[in-house]
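J.: okay, here's the prediction I keep looking at, along with the sequence it came from:
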Amino acid sequence: MTQTILITGASSGLGEEMARQLAARGYDLALCARRLDRLEALRDEIAAAHPARRVEVRALDVTDDDQVFSVFQAFRADFGTLDRIVVNAGIGKGAPLGTGRYDANRETAMTNFVAVLAQAEAATEILRDQGHGHLVLVSSMAAMRGLPKAQTTYAATKAGVTSLGQGLQADLYGTPIKVTLLHPGYIVSGMNVVDGKLPRLMATTEDGVRAMVDAIEKEKREACVPPWPWTPLSFVLRHAPLSMVRRMV
């Protein structure tokens, strides 16, 4: 039986590429993001490449709590069952604290943590009612350690996402509901490649997302993606002295 996967933030970046790769692996898709026109274009692209796949799209601003719950429930009504829900939407804004850009840091906190809380709440409500399913939270390697400069708030929000997911794993342990935490490292698109070469430590969007999709299908509890070099670097990030961490950002 074909499984259905809901992906938030599916109109660009990692979410968009996840939709392509999951469709190629035989999943039906429920895609949502703010930019409905881009979702519709992605739906048409997938339909042309994989005519057997069903793709439903809806506009969603994840910072609108009521809309999060209504859109998730509408997708469930469309398909009957949501087998996997990938909470992916997020932003990368931020500024050093105390430099007059609280607006950017607050927007990052609201989108990357409070909105993730709403999505996790809406998703887990559906999965509990179904009695089964798989929730995937996209965190970041930045969750491993508090970071300086413009990354301070971003890293804090991702640490919050990781803690939220770990709490859900403990709460749902032994049930048919699984929770996966993904920690992507540096993943870029092909347009950022110069002279056919990737910047150091960066993976293409395709390769990075392939590692994410592999971890999702294996229902790993936590995964640093791509595994190399990010699995060993996770230890470095956790234990490096502050002087080194400051130079890394």
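T.: Everything's here; your move. Numbers count the residues shown, from 1 in each chain.
J.: hey, let's count contacts and neighbours off CA atoms from now on
T.: OK.
J.: tell me, what residue is most central in the protein?
T.: N88 (2.5 Å; Cα atoms, centre = their mean).
J.: my guess is it contacts T8, does it?
T.: Yes: assessed by Cα atoms under 8 Å, N88 is found in contact with T8 at 5.3 Å.
J.: dropping in the other structure now:
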Amino acid sequence: MSVRKRILITGASSGLGEQMARDFAAKGRDLALCARRTDRLDLLREELLAAHPGIKVAVRALDVNDHARVFEVFQAFRDDFGGLDRVVVNAGVGKGRPIGTGGFEANVQTAQTNFVAALAQCEAALEIFRFQQAGHLVVVSSMTAVRGLPRNLTTYAASKAGISALAEGIRADLVGTPIKVSTILPGYIASELSSRSADMPLTVSTEKGVRAMVKAIEAERAEAKVPGWPWIPLGFVIRHVPLRFVAKMG
């Protein structure tokens, strides 16, 4: 397996994306980092270059809900690096309200950012990979994707289930080609997005959780529940327990 040297990460200014940038930089990878908060991206770029002076880091502002801008930024990064080897579709939001309780705006923002914007990112990445006839698409989903969940998690879980299905469909379309597709399903990993679950049982640190994510990404696994323990067995349980037990989650 060839090394994926040039890596684009969306939502790289905080949380899982920021830590992935650190972990890949430590492996000597060149990074294309984008997010809405460019001040934080600039600080991250300085940090990474100081720690790993042999790598290249480029940053650009990107709101993934500006779909035309997604294509522009991905293509600009491709030109910067002379191609892209891996794109990590990571940007997302964790808002949500129980359905029918007046929280439609929060729910539609979650659906648009986590699914429609992810579709735009996948389209932009695959245009580049199909032209190159090579590449690795990584979609960051969630363990919430394995089952419909109640209350504030309903739309979030549905959006993550949607991108898991999207990634699997892309993978099916590309069977037998040099383009690989991975779906990563993180469990409870401490981050800005998951601040609500930071005190929940089974939550691991950002560093530990992202280390497991990067290991799965580097292995180019088709699908990975991370960290593997306890989320592989828990995923099976969550998927198959009666709905009355699922109703207590969230």
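T.: The structure has been received and is ready for your questions. Note that the structure is a prediction, hence the values are computed from the model and not measured.
J.: please state their TM-score.
T.: The TM-score (TM-score structural alignment, normalised by the length of structure 1) is 0.95; 245 aligned residues with a Cα RMSD of 1.7 Å.
J.: before we move on, the earlier item: where do the contact lists of N88 and T8 of structure 1 overlap?
T.: Common neighbours of N88 of structure 1 and T8, using Cα atoms under 8 Å, 6 or more residues apart in numbering, are G15.
J.: ok so, going back, any idea what the residue nearest to the centre of structure 1 aligns with in structure 2?
T.: Under the alignment (TM-score structural alignment), N88 of structure 1 pairs with N90 in structure 2.
J.: could you do D37 of structure 1 as well?
T.: Aligned partner of D37 of structure 1 by TM-score structural alignment: D39.
J.: likewise for S70 of structure 1?
T.: Using TM-score structural alignment, S70 of structure 1 pairs with E72 in structure 2.
J.: residues touching I46 of structure 1, list them.
T.: With Cα under 8 Å, 6+ apart, I46 of structure 1 has these contacts: R20, A23, R53, V55.
J.: swap the cut-off to 7 Å and go again
T.: Listed by Cα atoms under 7 Å, 6 or more residues apart in numbering, the contact partners of I46 of structure 1 are R20.
J.: where exactly do the helices run in structure 1?
T.: 13-24, 36-49, 65-79, 102-109, 115-130, 152-171, 205-217, 227-239, 242-248 (DSSP state H).
J.: structure 2: matching residues for the fifth one?
T.: When helix 115-130 of structure 1 is aligned against structure 2 using TM-score structural alignment, it corresponds to residues 117-132.
J.: for that stretch, give me the average deviation versus structure 1.
T.: Its match in structure 1 and stretch 117-132 of structure 2 itself, once the structures are fitted together, sit a mean 0.4 Å apart by mean Cα distance after the TM-score superposition for structure 1.
J.: report the buried residues of that stretch.
T.: A117, A118, L119, A120, Q121, C122, A124, A125, L126, I128, F129 (16 or more other Cα atoms under 10 Å).
J.: swap in stretch 22-32 of structure 1?
T.: So stretch 22-32 of structure 1, judged by 16+ other Cα under 10 Å, has buried residues L22, A23, Y27, D28, L29, A30, L31, C32.
J.: next step: those residues restricted to strands.
T.: D28, L29, A30, L31, C32 (DSSP state E).
J.: show me what contacts I126 of structure 1?
T.: Contacts here follow Cα under 7 Å, 6+ apart; on that basis I126 of structure 1 touches nothing.
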